[in-house]
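Asks: Test case, fold it:
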Amino acid sequence: MSFDYDLFVIGGGSGGVRAARVAAQEGAKVALAEEDRYGGTCVIRGCVPKKLMVFASEYSAMVGDAQAYGWDIKGGAFDWDSFKAKLHAELDRLEGIYRGILKNNSVTNYDSRATLVDAHTVALADGTQKTAKHILIATGGWPTVPEFPGSDLAITSNEMFHLEKLPEAILIVGGGYIASEFAGIMNGLGVKTTQFYRGTQILRGFDEEARNVVAAGMIESGIDLQLETNVVSMVKDGDKIRVTDTKGNETLFDQVMYATGRHPNADNLGLEALGIARGKKGEILVDEYSQTGVPSVYAIGDVTDRANLTPVAIREGMAFVETVFKGNPTSPDHELIPTAIFTQPEMGTVGLSEEEAAAQEPIEVYSASFKPMQQSFAGRAQKVLMKLIVSKANRKVLGCHIVAPGAGEMIQLAGIAIKMGATKEDFDRTVAVHPTMSEELVTMKQPSRTT
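Replies: You can find the predicted model right below:
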């Protein structure tokens, strides 16, 4: 049977575009459909614009630091309109690059929604149908707002990059990394920021000591972090939103942003008619090679809800091409993924938390907490944490957790050593780079505790 294409990709985010490009470079005839903007969550409404907003928000503290270092400079107001225009120009530029990647590799692109008709056929929004030997679903995820009285007044992270003006006061609901990052951003931009989280501490699932240091730093910087608190109802009150919380308080905010969860973007794709199974969160269920129950249909990235990170989606796309187009069955590696959380203070982590490691074997914990030289000289007191989790049995470093300026940059390099199976003695044999914060990772000689 002849097909229109060797591969049809649904979704133009980082994973889908990478898979399309590499498959085309292998000689495959490839098409890709995207109903929104090319670049996906990361480029258009996620990590890239968010990181630029993090950078913008960090300058507010730098003025005071510079003055402490002897610079005669004065702080000014933040111009949201000016920044937003540059931000969206940059996103347009990046989207152009993604479109260019497809064009330069002879990938046919359709600016259209695509759904599955059968195991080898997709339908575009205008009703035309295309056939393909293989179909790859890379449709990503989407933020959700739970239903409650007034929930329609809430916005999500998607809308944060398009605000007409900066709010004077904002409530951010959620305790994950997206909520906590935006709390830092808004606070740094001069917005009165409140964060509600229904649990006992933010960043659930991460190392407890590191979570506590991040939360303390956020509170110290002026964020009103209210734990074990949730929204009961919201009503419009003039130009503001009146929020009633579980503690019985009523508070007025200009905006309420929800970051309490994301769901896989897999509804109304035609999966059910083909018998493609989905999990309890709606994710597409795949095997170790990203293959669904229908042999010609694969899925990668956030729509599979495995490890929802852009570099992981890209790795899954590469593994898919290795498996299907190079005849080299390759399973994407989801072990020991380094991660940065761009909260303020920033956090980097790889491997097991102290709690996870202690539950599986006897461990030693090495940690150092101190005030970093640069900020300490300027009179700022946010603490830094450097922490290693070490197996007693084989001395391997099972986890590394850093809370510090530049933690994301540091954890990338620590991740290489830990992925290679470095032991505590390997770290100890490495000469310290002085004076740096990260030298603490190689100078901690005595465990702070053992379990």
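Asks: Please count neighbours and contacts with C-alpha atoms only from this point.
Replies: OK.
Asks: What's the end-to-end length of stretch 231-245?
Replies: 4 Å (C-alpha to C-alpha, to the nearest Å).
Asks: and it, which residues are buried?
Replies: Neighbour counts over stretch 231-245 (16 or more other C-alpha atoms under 10 Å) mark 231, 232, 233, 234, 235, 240, 241, 242, 243, 244, 245 as buried.
Asks: To compare with the earlier structure, here is another sequence to fold:
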Amino acid sequence: MSVYDLDLFVIGAGSGGIRAARTAAELGARVAIAEPRQLGGTCVNLGCVPKKFLVYGARYRDDLSEAPAYGWSVPEPAFRWGRLIANKDAQLTGLRQHYERLLRAAGVTIIHGCARLVDAHTVAVDEARYTARFIIIATGSRPMRPDIPGQELAVTSDEAFSLPHFPKRLVIVGGGYIAVEFAGIFNGMGAHTTLIHRGTLVLRGFDDDARGFLAEQMQKKGVSFRFDTEVNALTRIPGGSRVSLSTGEDLEADLVMVAIMSINPRFHRFMPSAMSLIASD
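Replies: Have a look, this model is predicted:
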């Protein structure tokens, strides 16, 4: 008879955690998975899935503007951000329910709550404790804000998917693919979009010809760039923020988004002593 309540306890129900829990359960293991927020993790809730939904929404602006040339009579279009976000949320709810059905069908116990390591084989969720032969930490990470005055005034990609209002003037800080994707999305929906990057060109590490071509095409679509530039500070002003740049220029924006490609692991819930126990076990 096993001395543990479970064979496997998974902390975090994102893509990695769900897959590990399902696979182990389908092979006969006794498995539980804990998640304090929504099933699906970054990909389903704050990453590739909702991002694609917004990308699809952004492309219609060009399609509608070109439609008359192909014989279509299109009434004056009106973009409604709230409707897009509500429909996106409905799609994500269905996907999360699908993941829940898959986990339960495999025999995985789903625990809604914040898990904390007690020792190398014990996990606490609220007042309950569970013992397991193996524990998988699959808690993912979260975006970082730059260490500058006023950083709390900026949002990250996590918040960008559920903004209460559509920003007419948007400043994005960063030059990686997340910054570039969101610049294209918001510009496509009609926002005056400026991307600030400390490098000479976006998408470092990608093919140079592709990087140059993409930047050129984005500029033709209306995205403004500030290369070789850093943000010194953000200051609150009526209706938005003032962005003070290293070049001496100041920009005003309804919203500032940081996408600097730096992430923090979500280890804040774990005690260092527990981590040491796992590392040495």
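Asks: Present the buried residues of stretch 231-245 of the first structure as a markdown table; the columns should include secondary structure and distance to residue 212 of the first structure.
Replies: Compiled in a markdown table, these are given as follows (DSSP: H, G, I helix; E, B strand; the rest coil; distance: C-alpha to C-alpha, whole Å):
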| residue | secondary structure | distance to residue 212 of the first structure |
| --- | --- | --- |
| 231 | strand | 23 |
| 232 | strand | 26 |
| 233 | strand | 29 |
| 234 | strand | 30 |
| 235 | strand | 33 |
| 240 | strand | 32 |
| 241 | strand | 30 |
| 242 | strand | 30 |
| 243 | strand | 27 |
| 244 | strand | 27 |
| 245 | strand | 24 |
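Asks: contacting residues around the longest helix anywhere in the first structure?
Replies: In the first structure, assigned by DSSP state H, the helix with the most residues is helix 80-104. Residues external to helix 80-104 of the first structure that are found in contact with it (C-alpha atoms under 8 Å, 6 or more residues apart in numbering): 17, 20-21, 37-39, 43-44, 49, 52, 108-109, 161-162, 165-166.
Asks: Give me the subset of those residues lying in strands.
Replies: Helix and strand membership here follows DSSP state E; of these, those in strands are 108, 109.
Asks: hmm, which of the contacts of helix 80-104 of the first structure are the buried ones?
Replies: The buried subset of the contacts of helix 80-104 of the first structure (16+ other C-alpha under 10 Å) comprises 17, 20, 21, 37, 38, 39, 43, 44, 49, 109, 161, 166.
Asks: for the strand ranked longest in the second structure, the distance to its chain's centre please.
Replies: In the second structure, with assignment by DSSP E, the single longest strand is strand 128-137. Averaging C-alpha coordinates over strand 128-137 of the second structure and over its chain gives two centres that are 27 Å apart (C-alpha atoms, centre = their mean, to the nearest Å).
Asks: after that strand, next one along is what?
Replies: Downstream of strand 128-137 of the second structure, the first helix or strand assigned by DSSP states H and E is strand 141-143.
Asks: mean shift between that following strand and the first structure?
Replies: Mean deviation of strand 141-143 of the second structure from its aligned counterpart in the first structure after superposition (mean C-alpha distance after the TM-score superposition for the first structure): 0.7 Å.
Asks: And that strand, what does it pack against?
Replies: In this structure, strand 141-143 of the second structure packs against strand 263-265, with contacts taken as 3 or more C-alpha pairs under 8 Å, 6 or more residues apart in numbering; DSSP states H and E.
Asks: To what extent does the strand it packs on diverge from the first structure after superposition?
Replies: Superposing on the first structure places strand 263-265 of the second structure at an average distance of 1.8 Å from its equivalents, by mean C-alpha distance after the TM-score superposition for the first structure.
Asks: distance between the helix or strand just after that strand and the chain's centre?
Replies: If you walk from strand 263-265 of the second structure toward the C-terminus, the next helix or strand you reach (DSSP H and E) is helix 272-280. With C-alpha atoms, centre = their mean as the basis, helix 272-280 of the second structure stands 29 Å off its chain's centre.
Asks: Residues contacting helix 272-280 of the second structure, please?
Replies: The set of residues that contact helix 272-280 of the second structure without belonging to it, under C-alpha under 8 Å, 6+ apart, is 117, 118, 119, 120.
Asks: now these as TSV including distance to residue 129 of the second structure, neighbour count and secondary structure?
Replies: What follows is these, written out as TSV (distance: C-alpha to C-alpha, whole Å; neighbours: other C-alpha atoms under 10 Å; DSSP: H, G, I helix; E, B strand; the rest coil):
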residue	distance to residue 129 of the second structure	neighbour count	secondary structure
117	10	24	strand
118	9	18	strand
119	11	17	strand
120	13	20	coil
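Asks: Just put the residues you listed in JSON lines and tack on distance to residue 4 of the second structure.
Replies: JSON lines is the format used below for the contacts of helix 272-280 of the second structure (distance: C-alpha to C-alpha, whole Å):
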{"residue": "117", "distance to residue 4 of the second structure": "15"}
{"residue": "118", "distance to residue 4 of the second structure": "14"}
{"residue": "119", "distance to residue 4 of the second structure": "13"}
{"residue": "120", "distance to residue 4 of the second structure": "12"}
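Asks: for the first structure, what spans make up the helices?
Replies: 14-25, 40-45, 47-68, 80-104, 157-160, 177-188, 208-220, 271-274, 310-325, 354-360, 373-377, 407-419, 424-429.
Asks: Let me have those helices in CSV, adding distance to residue 31 of the first structure as columns.
Replies: CSV is the format used below for the helices of the first structure (distance: least, C-alpha to C-alpha, whole Å):
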stretch, distance to residue 31 of the first structure
helix 14-25, 7
helix 40-45, 17
helix 47-68, 26
helix 80-104, 9
helix 157-160, 27
helix 177-188, 32
helix 208-220, 44
helix 271-274, 19
helix 310-325, 14
helix 354-360, 43
helix 373-377, 51
helix 407-419, 34
helix 424-429, 47
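Asks: Figure out which of these is closest to residue 260 of the first structure.
Replies: With C-alpha to C-alpha as the measure, helix 177-188 is the member of these nearest residue 260 of the first structure (7.7 Å).
Asks: That closest one vs the second structure, average offset?
Replies: With mean C-alpha distance after the TM-score superposition for the first structure, helix 177-188 of the first structure departs from the second structure by a mean of 0.4 Å once superposed.
Asks: For that helix, name the packing helices and strands.
Replies: With contacts defined as 3+ C-alpha pairs under 8 Å, 6+ apart, the packing partners of helix 177-188 of the first structure are helix 47-68, strand 169-173, strand 192-197.
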